[in-house]
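Peer 1: quick one: sequence and predicted model below, then my questions.
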Amino acid sequence: MCGIVGGVAERNISEILIEGLKRLEYRGYDSAGLALINHGQVLRERRVGKVVNLEEAVKSHQVAGTLGIAHTRWATHGKPTETNAHPHISGKVAVVHNGIIENYAELKADLQALGYVFSSQTDTEVVAHLVAEALKTADSLLVAVQSIVSKLKGAYALGIVHADYPDELITVREGSPLVIGVGIGENFIGSDQLALLPITNRFIYLEEGDIARLTRTSIEIYAHGTQAVQRPVKELDATVSNSSKGEYKHYMLKEIYEQPEALQQTISQALNGNALREDFLADAEVNFRNIEQIQIIACGTSYHAGMIAKYWAEQLIDVPCQVEIASEFRYRSPVIINRTLYVCISQSGETADTLAALRDTQKRAAAKGLNIATMTICNVATSSMVRETDHHLLTLAGPEIGVASTKAFTTQLAALMLLLLKIGQVKQRISAEQMTEITDALWHCPKVILDTLQHNAEILRLSELFVEKQHCLFLGRGTHFPIALEGALKLKEISYIHAEGYAAGELKHGPLALVDNDMPVVILAPQDDMLDKLKSNMEEVQARGGELFIFADEQSGITEKDRQHVVNIPSVNTWLAPIVYSIPVQLLSYHVAVLRGTDVDQPRNLAKSVTVE
């Protein structure tokens, strides 16, 4: 959520900042703004709505400068208005901010007592005034910023400029991601390297507590505010910048169709024929051998992936596995158990609650002298979670721009299966026959997904029956209960139809009361040992007048009849069926959203990367 871009150069950077904001639009936002330093003045433009509104204002007013900061805001404190949009100014200081200043109310009261007047409802404005106040005694902008960060409580990333320092950009990272883009005769900051890829592929990834001073020709970094340090410059593969929609109407649809390739890439890093590569997670073998259980921590879609992994871990390799929502795990003082593998799943590797849960777990385990191991499964090799866990496994999905996750989710499932195969191999909990069966099915999975995508036109026709609906149920059993949850999440995220996912066996325990002639019920019906029980659940729904929309294995024997619509899904190995059955629910949600006229890629009130609580 929110996006920061800033830079210092010899050329006018207004267009660079605007382009950077456009490349961060996928993160979710409700307003945008920029501030440029020009001849001792702060020139600011802010607009509610899309970045294009800001772009038009900048062009119209011919705002230019060689030093500047820009921002897309997702409202936390104060409504989405122009007054609350960033950057915020105090005198000659301009500030952009991602995250939350938790103690802003106390700081605001102190500043008001000193005579500062606040023009916004945001927590960010206190930072601008604090810097302005510190500059009354500090001998540089850097020193002023260093002196105020200890007063800020919360998670934040900051970009700060001052009209009297026309070649100096100060940035701070504390709990919110920030990178430095290294150029020639110019340097930049961004909350995501994607924003800066058109101008550089060389990046410095700031650590927690870092403060950096950028000029056109130098980068100074201070750990914990004052200790000068060197951070490595990393060169990013240019293919990461491939983020255009191409021939597709929306990023989400493009990313749905990219899933066969994304899965192929993720699988290929681990398999050599029907065997795991010798170097795959080789550094984790000692830990895997010693663990007695797995604890998965995640949020949203990643949590659903973890739920499926729990079934796999316990049924396939006989290892106990628990799954928890990170925002609950981190606050309920969980017991940290010895010889446990803690697995954090996150698309970005920066999810605030998951990252905080990881750090708290590590701290408490160290305090008690417990022997645990930590692991990240995520899509960003340079993320905080990858850097801060003992081991990591990347999902090679490529950039995912649509807020509603598709290829990141299915590659997480593939990665989790690969992880469990490795643990099962190390602990000798999986037979050679099972290993061959599942690895062969993994290689075949991209083809099955391609065949499933051939049903797009059928699913589009069915989606027309959802357009006027206000509620929907998704039902699944076993590993398809989490897919039901995921399908409901997708539908509510982008179409704004209220949807709930349930374990089909729970129908009689409440949800059946909701079923009537106007309630569509989506059923996930793979060919597994729960199919007969699922068919009984379907009869229960039909007896109450519910209309069924069934994604069924082509060998299931389920056929079309009155108020029972069936899309036949290609037969797939039972273990990997959740990956394949994700595809039709993604397509259904997409088409319903398009028909209802919602903003598919950037649904209201949501952000792609949730870097604050």
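Peer 2: Nice, thanks for sending it over. Numbers count the residues shown, from 1 in each chain.
Peer 1: every contact and neighbour count from this point should use C-alpha atoms.
Peer 2: Noted.
Peer 1: ok, so what distance separates the residue most central in space within the chain from V319?
Peer 2: What sits nearest the mean C-alpha location of the chain, by Cα atoms, centre = their mean, is S609, with 3.9 Å. Using Cα to Cα, to the nearest Å, one obtains 31 Å as the distance from S609 to V319.
Peer 1: what do you get for L178?
Peer 2: Where V319 is concerned, L178 sits at a distance of 37 Å (Cα to Cα).
Peer 1: over to K447?
Peer 2: For K447 relative to V319 (Cα to Cα), the value is 30 Å.
Peer 1: who's more crowded, these two?
Peer 2: V319 (20 against 15; other Cα atoms under 10 Å).
Peer 1: just give me the longest helix of the protein.
Peer 2: Ranked by residue count and defined by DSSP state H, the top helix of the chain is helix 432-453.
Peer 1: what sits up against whichever helix or strand comes after that helix?
Peer 2: Next helix or strand after helix 432-453 toward the C-terminus (DSSP states H and E): helix 456-463. For helix 456-463, contacts defined as Cα atoms under 8 Å, 6 or more residues apart in numbering pick out F549, H565, V567, P584, L587, L588, S589, H591, V592.
Peer 1: let's see it at 7 Å
Peer 2: L587, L588, H591, V592 (Cα atoms under 7 Å, 6 or more residues apart in numbering).
Peer 1: the inter-axis angle of that helix versus helix 432-453?
Peer 2: 70 degrees (axes from the mean of the first three to the mean of the last three Cα atoms, to 10 degrees).
Peer 1: what comes up buried for helix 456-463?
Peer 2: Neighbour-count burial for helix 456-463 flags N456, I459, L460, L462, S463 (criterion: 16 or more other Cα atoms under 10 Å).
Peer 1: same check, this time on stretch 538-545
Peer 2: Quick answer for stretch 538-545 (16+ other Cα under 10 Å): M538, E540, V541, Q542, G545.
Peer 1: mind listing what the last one touches?
Peer 2: With contact set as Cα under 7 Å, 6+ apart, G545 has these partners: D516, N517.
Peer 1: quick one: end-to-end distance for stretch 267-283.
Peer 2: End-to-end distance for stretch 267-283, by Cα to Cα: 18 Å.
Peer 1: try this one side by side with the last:
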Amino acid sequence: MCGIIGCIDRDDIVPTLLSGLSKLEYRGYDSAGIAVANSGVRVVKREGELNELVQRIESEPELDGISGIGHTRWSTHGRPSDENAHPHTDCSSRVAVVHNGIIENYQSLRTELQSLGHEFESDTDTEVVPHIIGHELDAGSSPRTAFYEAVEKLEGSYAIAAVFEGHDEVMAARQGSSLVLGVGDDATYVASDITALVDRTDSVVHMDDGEFAFLSTDGHEIVDENDERQSKTQTTIEWDAEAVAKGEHDHYMLKEIHEQPAALRECLRDRSTTGQFVTADVFNDDHLGPIHFVACGTSYHAALYGARLLRERGVPAQAFLASEYATAPPPIRDSTLVVGVTQSGETADTLAALRAADERDAQTLALTNVVGSTAARECDDVLYIRSGPEISVAATKTFASQLVMLTLLAHQTSLESGIGNADRLLSALNELSGQIQQVLDTTNAMPTARRLANSSGYFFIGRGLQYPVALEGALKMKEITYEHAEGFAAGELKHGPLALVTEETPVFVSAIGDDETVQKTISNAKEVSARGAPVVAVTDGTTSIERFADVALRVPETHRMLAPILVNVQYQLLAYYTARYLGRSIDKPRNLAKSVTVK
């Protein structure tokens, strides 16, 4: 969602801020702005793309300072506009503030401040923060004390950064929204995302909830809510600037689809020989009991897949939407393990679900991509999927890696319970990267997308392990094409949705193998074909579905547990090419954000 960048002690502070903001564009935004501080505070902000801000800055003379902050905004309070863009200032422009998250008590704070004579220029919840700081400054407080006092009054979630006139510090605070410090040789940075820092430093410090950070020319200081200094370990970022560049591809999404073979090789490194990769502290014989997966969006589809695999092995497992789990958790026993599936490790709903589980004494496990993320730090243990940076809002390579990690988790469960047969699965895992590359090299998704790009809607159906992939295929299609798409368990199509099927609604069917389940799926495909709907089959060639399908997309034969990963690659490519033919904004689809850090 919204992005924050701040730094101090840079000769080229404006280019540094703009560079950081450019790295945060992928999170989704509708306006951007910066503030620089020296003897005064100067703010430049614009609705629209970052290049609109750059053009405005180029017309501003002598815009420079020793400290500065920048922001990309994804609207929550107030429409996109210059006035609602961040940073926001107090009445006298002595302080500028940027903010991620939602301040839940902003309306009462705003009313109180207005009664004291403060005039507001925006509709945002954020603007109350600089006005509270300004009020405290008027009362004689120092900048640091004023910042403390303002943050203490806030309720909700926030990551905040501020600069003051005549004061050589960047101040920051975190509660429920990610903030990380970057430690460089000649400067110190603060950002909402390590992606903003990869071309400046590879050393970061993750802030925790309730902490304040103060960046100065001498370095940085982190204190807790009691003003006690915290000693924090620096983490090395393994990503580099090249990893967050598009390279030869037109879009990050296409780049990341093509990175899946390499991502899975990294995910499987040191793991695919034995499958023993979860520490005994959270995963042992005692935890072959209830397993609750909590997740949102694409990660929820991965969780559905993982829960299905575990149930097939006799382990009671369920997948829950994190937003629902957080508000009404199901009964938790001593042996319950709650697994948070979250690409960023910062998804607010998933963190809330994990914290609700922790409050009920459940063991927690994070399955995430980001080292040092909040989920990774707060859970009892963590599994990293090692996908590298994913910039496109539409998740692709991280979903594939999540499925592989969940496959390994289910495989280890089989070993723990004495029912596992490792050889065939591990052999198939080691072949998977090459098979994905084969799909990428031979796919006919592009002409298929061209043929179907003007359809009135898209249906995806699958059974068993293919059902979560049907949901994910539909999600990708609607995310980046803005067209109606739905995923269904294949047997449910006839229980209502069939009423929507016409000659203008292609149905995508995953039919892998030739067992009884697949034959039932083929029967469902025939039902829609008989009603004139185009049938697009994703198949390994072992079934009869190609005889009546209008289009067939082929995938290599593989282990039943891994086939959904190959099917999903075809669905990703179909969504990508359909969106391209429709002229959509593929990497930054409208209204969406990469890391959803509000509930």
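Peer 2: Done, it's in. Nothing here was measured: the structure is a model prediction, and the numbers come from that model.
Peer 1: please state their TM-score.
Peer 2: Overlay of the two chains. TM-score (TM-score structural alignment, normalised by the length of the second structure): 0.97; 595 aligned residues with a Cα RMSD of 1.5 Å.
Peer 1: sorry, back to before: so what's the aligned partner of the residue nearest to the centre of the first structure in the second structure closest to, chain neighbours aside?
Peer 2: Applying TM-score structural alignment, one finds that S609 of the first structure aligns to S595 in the second structure. Spatial nearest neighbour of S595 of the second structure, chain neighbours left out: M1 (5.3 Å); criterion: Cα to Cα, 6 or more residues apart in numbering.
Peer 1: same deal with L141 of the first structure?
Peer 2: Nearest residue to L141 of the first structure, sequence neighbours excluded (Cα to Cα, 6+ apart): L135, at 6.9 Å.
Peer 1: the residue mapped onto that neighbour from the second structure is in what secondary structure piece?
Peer 2: Aligned by TM-score structural alignment, L135 of the first structure pairs with L137 of the second structure. Using DSSP H and E, L137 of the second structure sits in helix 128-138.
Peer 1: residue with max distance from the center of the first structure?
Peer 2: T137 (41.2 Å).
Peer 1: how about the strands in the stretch 401-550 of the first structure?
Peer 2: Applying DSSP state E, counting those that start in this stretch to the stretch 401-550 of the first structure gives strands spanning 471-476, 498-503, 520-525, 547-553.
Peer 1: which one, of those, ends up nearest to G190 of the first structure?
Peer 2: Ranking these by proximity to G190 of the first structure (Cα to Cα) places strand 498-503 first, at 35.4 Å.
Peer 1: any idea how far the residue mapped onto I459 of the first structure from the second structure lies from A322 of the second structure?
Peer 2: Counting by TM-score structural alignment, I459 of the first structure corresponds to A445 in the second structure. Distance, A445 of the second structure to A322 of the second structure, using Cα to Cα: 33 Å.
Peer 1: what segments of the stretch 351-500 of the second structure are helices?
Peer 2: 374-378, 397-417, 422-442, 445-452, 466-481 (DSSP state H, counting those that start in this stretch).
Peer 1: what angle do strand 458-462 and the fourth one make with each other?
Peer 2: Which is helix 445-452 of the second structure. Put simply, helix 445-452 of the second structure runs at 130 degrees to strand 458-462, going by the same axes, to 10 degrees.
Peer 1: the second one too?
Peer 2: Angle of helix 397-417 of the second structure versus strand 458-462, following the same axes, to 10 degrees, is 10 degrees.
Peer 1: tell me the angle helix 397-417 of the second structure makes with helix 466-481.
Peer 2: Interaxial angle of helix 397-417 of the second structure relative to helix 466-481 (the same axes, to 10 degrees): 160 degrees.
Peer 1: residues touching helix 397-417 of the second structure, excluding its own?
Peer 2: Outside helix 397-417 of the second structure, the residues that reach it (Cα under 7 Å, 6+ apart) are 256-257, 259-260, 263-264, 267, 275-276, 285, 298-299, 302, 306, 309-310, 313, 343, 385, 387, 420, 565.
Peer 1: distance-wise, check the match of I459 of the first structure relative to I66 of the second structure.
Peer 2: Relative to I66 of the second structure, and taking Cα to Cα, A445 of the second structure is found at 51 Å.
Peer 1: what does L553 of the second structure give?
Peer 2: Between L553 of the second structure and I66 of the second structure the distance is 57 Å, computed by Cα to Cα.
Peer 1: translate G306 of the second structure into the numbering of the first structure.
Peer 2: Aligned counterpart of G306 of the second structure in the first structure: A309 (TM-score structural alignment).
Peer 1: helix, strand or coil for its match?
Peer 2: Here A309 of the first structure is helix, with the state taken from DSSP: H, G, I helix; E, B strand; the rest coil.
Peer 1: what is the burial count for the nearest residue in space to it that is not next to it in sequence?
Peer 2: In space, and not counting its chain neighbours, A309 of the first structure is closest to L416: 6.3 Å by Cα to Cα, 6+ apart. Using other Cα under 10 Å, the number of residues around L416 of the first structure comes to 24.
Peer 1: L416 of the first structure maps to what in the second structure?
Peer 2: Here L416 of the first structure is matched to L406 in the second structure, going by TM-score structural alignment.
Peer 1: in PyMOL, how would I select the buried members of the contacts of helix 456-463 of the first structure?
Peer 2: Buried subset of those, written as a PyMOL selection, criterion 16+ other Cα under 10 Å:
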select buried, resi 587+588+591+592
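Peer 1: want to throw the contacts of helix 456-463 of the first structure into a markdown table with secondary structure and distance to E292 of the first structure?
Peer 2: Formatted as a markdown table, those follow (DSSP: H, G, I helix; E, B strand; the rest coil; distance: Cα to Cα, whole Å):
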| residue | secondary structure | distance to E292 of the first structure |
| --- | --- | --- |
| L587 | helix | 39 |
| L588 | helix | 40 |
| H591 | helix | 44 |
| V592 | helix | 44 |
